[in-house]
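Asker: starting from these lines, generate the structure:
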Amino acid sequence: MKPKIFIDGEHGTTGLQIRALLADRADLEIISVPAERRKEASARAEFLNAADVAILCLPDDAARESVSLISNGTTRVIDASTAHRVADGWEYGFAEMDREQPARIAAAMRVANPGCWPQGPIATLRPLIAAGLLPGDYPVTVNGISGYSGGGRPMIEDYEARGDEAPEFLLYGLTLKHKHLPELRRYAGLSGDPIMQPAVGNFAQGMITVVPLQLGALPRVPKGAELHATLADHFSAIEGGVVEVAPYEVVERVPDLQPEACNGTNRMKLHVFANDDRAQALLVAVYDNLGKGASGAAVQNLDLMLAGRR
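Answerer: Got it, this is the predicted structure:
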């Protein structure tokens, strides 16, 4: 019997992407509330409880409400909102975070899909902190740029309506209270909040995150090649992982290092750049904010959960 998948919020940006990724999956049955029943208060609860896996593509409060409507002990949940990313009883859905993480996701009843912005910094920082190359109290700064689809339907509509007048580069999060800080702090292994300086560019999707490192104040200063080898060892050990570590190079620029390089995929590509004489390094992650940063990660988590069900 095919597992039943219900996408709660299937008409939003992430929901539409997940529907597209699952459209040709003959091994799944996608169930949807019929158009004529969408205004019925009971219809949503009915379909949530009929699903083997419910994928929530909703604002935070609506996602919490959906979880409260599940009255059985069988419906498993993937929540793409921010609501449950640091909540007790929820597994964090970044499969490459640890060697054991795919198995944890496979066994979980509740999985919180990661946010797009934290995944790159978590991918580059967590293995280095775990290996002792960086301390947990390191003062982290995260810079980056994302396509405007990261802002959801309102920003997409605004950018597309403004056409050539849309800003090429738009800083935001200037109150230093970015909503992804709690998950970034927890899953990177940091003891304090980093500074996040996100920006939106005038392109639809794709992103780059950059973590600059001033290494000179550390008791033992790691070389760039050591940072790279630690990341490469970590991600090569993740069976079925989609995170790739680019070869270590000392170069002025990389022509194909641009935010749209992984678009249309669930891949993430990491780079380490360093100047050992100056004891400085850059940790760079490139991925699709709608792929590994959202819908791609949700489908990856779904497949792990279904594999664990067998």
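
Asker: when you work out contacts or count neighbours from here on, use the C-alpha atoms and nothing else.
Answerer: OK.

Asker: quick one: residues in contact with stretch 80-95.
Answerer: When contacts are defined by CA atoms under 8 Å, 6 or more residues apart in numbering, stretch 80-95 is touched by residues 55-61, 63-64, 101-102, 104-105, 108-115, 119, 179-180, 182-183, 186, 241, 294, 297-298, 301.

Asker: let's compare: structure for the following, please.
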Amino acid sequence: MTKIFIDGKAGTTGLRIYQRLSKYSDVELITLSEAERKDTAARKRAMNQSDIVFLCLPDQAAREAVTLLDNPETIVLDTSTAHRTNPGWAYGFPELSDQHRESIINSKRISVPGCHASGFIALIYPLVESGILPKSAYLSFHSLTGYSGGGKMMIAEYEDPDRDKSLNSPRQYALGQNHKHLIEVKIISQLEHLPHFSPIVSGFYSGMQVTVPLFKEQLTSGKTVQDVVQVLKQKYQGPIVSYIDSLDVNGFIATNKLQGMDSMQISVAGNEDRILLLSVYDNLGKGASGAAIQCLNIILGKEETYGLEI
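Answerer: Okay, the predicted model is just below:
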């Protein structure tokens, strides 16, 4: 019986992980009472009694939580930004390469990818890896997300029947180009420059759509949109991340298309000159808890889709 503790079970990501784990008959969940869940001594005891710990905490709290571990055998899956670019931690996106998958299997420390970052990296990493897109490329992307990604406070704001009318329209944020996912996307995608990033939150619960626009001149000389499609199609053949020929229905892409699911769909649109790289998924699924559970399944030697909604 594998003992698992979720530090931060009350949050949106922690709660979704807890729900997914309810399907596991071979897992014992270590839980704390409401009075104990913020008690450092109780948390430390639970963590060191566990085979696997999920950290579903703010960044600084996640860093502090790691220092509580004395048990050298405990595996940590961190859903925060805290350790995603730390070379001592595996990056939890196994579809990127065999090396990423092996790192998850062999590491005691795994960092779960960021929600916005997942969609960008899924699109750009294979193109840089294959040489279709140079590492020196100057890129931009925008990401449309449901409000659940903002946590309990934002959820309460959007679900308030008397909410401010500004919440009735999409809202762009991180206008200073300092979003915390930027370093992650640069380093993991092996880029030399930070991209421009425009995240947008809107009035639906969950779902995410990332778009990376490219001019053909940004591709390596001699490469075309057909090369882009071929590489992405070969890279993503399921069952969790899949390339599909078209994401739209009657010319529209619904950002909540995969709401409640743990999968991701990748596609390419546009034309020969102006290319659109597209990814659609749930910010709470492959963008958070679903990715964490997928990594757990790899660690436990289970089917990667076990306990997931695909």
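
Asker: any idea what the TM-score is?
Answerer: The TM-score (TM-score structural alignment, normalised by the length of structure 1) is 0.92; 300 aligned residues with a CA RMSD of 1.9 Å.

Asker: on that earlier part again, just the buried ones from the contacts of stretch 80-95 of structure 1, in PyMOL syntax?
Answerer: With 16 or more other CA atoms under 10 Å as the criterion, this PyMOL line picks the buried residues out of those:
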select buried, resi 55+56+57+58+60+63+64+101+102+104+105+108+109+110+111+112+113+114+115+119+180+182+183+186+241+294+297+298+301
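
Asker: which of the contacts of stretch 80-95 of structure 1 fall in helices?
Answerer: Those of those mapping onto helices are 60-61, 63-64, 101-102, 104-105, 119, 182-183, 186, 297-298, 301, per DSSP state H.

Asker: from the residues you listed, pick the one nearest residue 175 of structure 1.
Answerer: Residue 175 of structure 1 has its nearest neighbour among those in residue 182, at 15.2 Å by CA to CA.

Asker: quick check: the residue sitting furthest away from the middle of structure 2 vs residue 228 of structure 2, distance?
Answerer: Distance from the C-alpha centroid of structure 2 peaks at residue 222, with 32.4 Å (CA atoms, centre = their mean). As judged by CA to CA, to the nearest Å, residue 222 of structure 2 and residue 228 of structure 2 stand 12 Å apart.

Asker: now residue 89 of structure 2
Answerer: Note on residue 89 of structure 2: its distance to residue 228 of structure 2, by CA to CA, is 30 Å.

Asker: and for residue 179 of structure 2?
Answerer: Shown here: residue 179 of structure 2 relative to residue 228 of structure 2, a distance of 27 Å by CA to CA.

Asker: also residue 83 of structure 2?
Answerer: Shown here: residue 83 of structure 2 relative to residue 228 of structure 2, a distance of 30 Å by CA to CA.

Asker: give the aligned range of stretch 9-17 of structure 1 in structure 2.
Answerer: Residues 8-16 of structure 2 are where stretch 9-17 of structure 1 lands when matched by TM-score structural alignment.

Asker: end-to-end on that stretch?
Answerer: From the first residue to the last, stretch 8-16 of structure 2 extends over 11 Å; the measure is CA to CA.

Asker: can you give the contact residues for it?
Answerer: Identification of contacts with stretch 8-16 of structure 2 by CA under 8 Å, 6+ apart yields 6-7, 17-18, 37, 54-57, 148, 151-152, 284, 288-289.

Asker: which residue ranges of the stretch 151-300 of structure 2 form helices?
Answerer: Per DSSP state H, counting those that start in this stretch, the stretch 151-300 of structure 2 carries helices over the ranges 151-159, 181-188, 225-235, 290-300.

Asker: average gap between the second one and structure 1?
Answerer: Relative to the matching residues in structure 1, helix 181-188 of structure 2 has an average distance of 0.6 Å after the fit, by mean CA distance after the TM-score superposition for structure 1.

Asker: that helix packs against which elements?
Answerer: Helices and strands in packing contact with helix 181-188 of structure 2 are listed as helix 115-130; criterion 3 or more CA pairs under 8 Å, 6 or more residues apart in numbering; DSSP states H and E.

Asker: the following helix or strand past the helix it packs on vs structure 1, average distance?
Answerer: Along the chain past helix 115-130 of structure 2, the next helix or strand (assigned with DSSP states H and E) turns out to be strand 140-146. Following the fit onto structure 1, the mean deviation recorded for strand 140-146 of structure 2 is 0.6 Å by mean CA distance after the TM-score superposition for structure 1.

Asker: angle of strand 140-146 of structure 2 against helix 151-159?
Answerer: Interaxial angle, strand 140-146 of structure 2 versus helix 151-159 (axes from the mean of the first three to the mean of the last three CA atoms, to 10 degrees): 70 degrees.

Asker: quick check: angle from strand 140-146 of structure 2 to helix 115-130?
Answerer: Computed by the same axes, to 10 degrees, the angle between strand 140-146 of structure 2 and helix 115-130 is 140 degrees.

Asker: elements contacting strand 140-146 of structure 2?
Answerer: Applying 3+ CA pairs under 8 Å, 6+ apart, we find strand 140-146 of structure 2 packed against strand 196-202, strand 208-215.

Asker: deepest-packed of those, please.
Answerer: The highest average neighbour count among those, using mean count of other CA atoms under 10 Å, belongs to strand 208-215 at a mean of 23.

Asker: related to what we said a few turns ago, let's see which of the contacts of stretch 8-16 of structure 2 end up in strands.
Answerer: Helix and strand membership here follows DSSP state E; of those, those in strands are 6, 7, 54, 55.

Asker: and those residues, which is closest to residue 175 of structure 2?
Answerer: Proximity of these to residue 175 of structure 2 (CA to CA) peaks at residue 55, which lies at 28.5 Å.

Asker: show me what that closest one aligns to in structure 1.
Answerer: So, by TM-score structural alignment, residue 55 of structure 2 is matched to residue 56.

Asker: how far away is that match from residue 122 of structure 1?
Answerer: Between residue 56 of structure 1 and residue 122 of structure 1 the distance, using CA to CA, works out to 23 Å.

Asker: with residue 82 of structure 1 instead?
Answerer: Computed as CA to CA, the residue 82 of structure 1 to residue 122 of structure 1 distance reads 16 Å.
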